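> Turn this into a structure:
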Amino acid sequence: MNETSINLLLQDLKNSDEAVRDQATEELWRIWFTQKGVAGFQMLQRVQGLLQAGETTPAETILTDLIEAMPDFAEALNRRAVLYFLIGDYQKAIADCQAVIRLNPIHFGAHHGLGLCYAAIGDHHKAIQAFREALKIQPFAIQNQRLILECTAKLS
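The predicted structure is shown next:
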């Protein structure tokens, strides 16, 4: 997908029509998951199945191998960040979220995930900053707005 199409989707994320925003969000996720074609997508699906079954070790191995083979596959890094978050390894999750953002600065999921990690370790200032970055991309994301309020309340 070309830059013009991505920019149109980013504009749609700011549309007042929820259906337009939802469609743009879904399309961006599709683009990110299929960045490396069918093979990459199938590996991410396999990992998702393992995570749903609670099989974190083989999921981590597959993701790490995938990242080594395709170091620019941002969604593989993002999926591993999710895995690390789920098992409570927040520092590794933070590192992976930051790597995703370096590869794909508009990845609202990685910004959101980064905020969740910082909140989990009690760094509410950095959490707020990450949620605000996500809101710059998806200004109608109520969850990020709510999390900013929760983190702000914890600072008082």
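
> contacts, neighbours, all on C-alpha from now
OK.

> Contacts only, for the residue found closest to residue 81 once you drop the neighbours it is linked to in the chain.
Nearest-residue entry for residue 81: residue 93, 4.2 Å, with adjacent residues in sequence omitted and distances by CA to CA, 6 or more residues apart in numbering. By CA atoms under 8 Å, 6 or more residues apart in numbering, the contact set of residue 93 is 80, 81, 82, 83, 84, 85, 114, 117.

> Would you do the same for the sequence below? I want to compare the two.
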Amino acid sequence: MDDASIIDPLLEALKNPDEKVRNWATQELWKHWFGQKGVYGLQLLEQSQALVQAGKTEQAEALLSEVIEAQPDFAEAWNRRAVLYYINGQYQKSLTDCEMVVKLNPVHFGALHGMGLCYIALGNYGEAIRALRRALEIQPYAIENQRLILECTAQLS
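Just a heads-up that it's a prediction; the model follows:
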């Protein structure tokens, strides 16, 4: 079964008015993205998350960087490192990783949301709005993105 036959129905379900359907589709997409490189890839992502939760962010960053070097097409490894950079206030590095995620997986609403957050942190509200609108095209019911767009628009006026 090819990726599109799995992903396309889930992307369509994100537009469903039923919140339960949207939540299910969101969870399934995350599962698919985390599982892109099989059980071993998933274990490495989980290991990096455990390091983050233990406050060992440098070790988590090193692990994710190793995974990315070994598997540069593993979009979720890039995304996990982008999240880590964002948490650490390294917004430009996070933005760069988010851009790579979107290059590898153009429908990754999480990375588009992350780009929006990075642009907000950097004070670039116009770019934040563009990234968040792209995320809303994929996930139109994402209230958080709608709220952030309104806040950015207010900052520009």
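
> picking that back up, roughly how far apart are the residue nearest to residue 81 of the first structure and residue 48 of the first structure?
Distance of residue 93 of the first structure to residue 48 of the first structure, given as CA to CA, to the nearest Å: 17 Å.

> got it, and residue 35 of the first structure?
Distance, residue 35 of the first structure to residue 48 of the first structure, using CA to CA: 17 Å.

> mean shift between the helix or strand harbouring residue 96 of the first structure and the second structure?
Following DSSP states H and E, one finds residue 96 of the first structure within helix 90-103. In the superposition against the second structure, helix 90-103 of the first structure averages 0.4 Å from its aligned positions (mean CA distance after the TM-score superposition for the first structure).

> Give me the buried positions along that helix.
Using 16 or more other CA atoms under 10 Å as the test for burial, helix 90-103 of the first structure gives 90, 91, 92, 93, 94, 96, 97, 98, 99, 100, 101, 103.

> Redo these as JSON lines? Include distance to residue 149 of the first structure.
Shown next, in JSON lines, are the buried residues of helix 90-103 of the first structure (distance: CA to CA, whole Å):
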{"residue": "90", "distance to residue 149 of the first structure": "21"}
{"residue": "91", "distance to residue 149 of the first structure": "23"}
{"residue": "92", "distance to residue 149 of the first structure": "26"}
{"residue": "93", "distance to residue 149 of the first structure": "23"}
{"residue": "94", "distance to residue 149 of the first structure": "21"}
{"residue": "96", "distance to residue 149 of the first structure": "25"}
{"residue": "97", "distance to residue 149 of the first structure": "22"}
{"residue": "98", "distance to residue 149 of the first structure": "23"}
{"residue": "99", "distance to residue 149 of the first structure": "26"}
{"residue": "100", "distance to residue 149 of the first structure": "25"}
{"residue": "101", "distance to residue 149 of the first structure": "23"}
{"residue": "103", "distance to residue 149 of the first structure": "29"}
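
> neighbours around residue 18 of the second structure, how many?
By other CA atoms under 10 Å, 10 other residues sit near residue 18 of the second structure.

> typo on my end, residue 143 of the second structure
For residue 143 of the second structure, the neighbour count with other CA under 10 Å is 11.

> Against residue 60 of the second structure, how distant is it?
Relative to residue 60 of the second structure, and taking CA to CA, residue 143 of the second structure is found at 30 Å.
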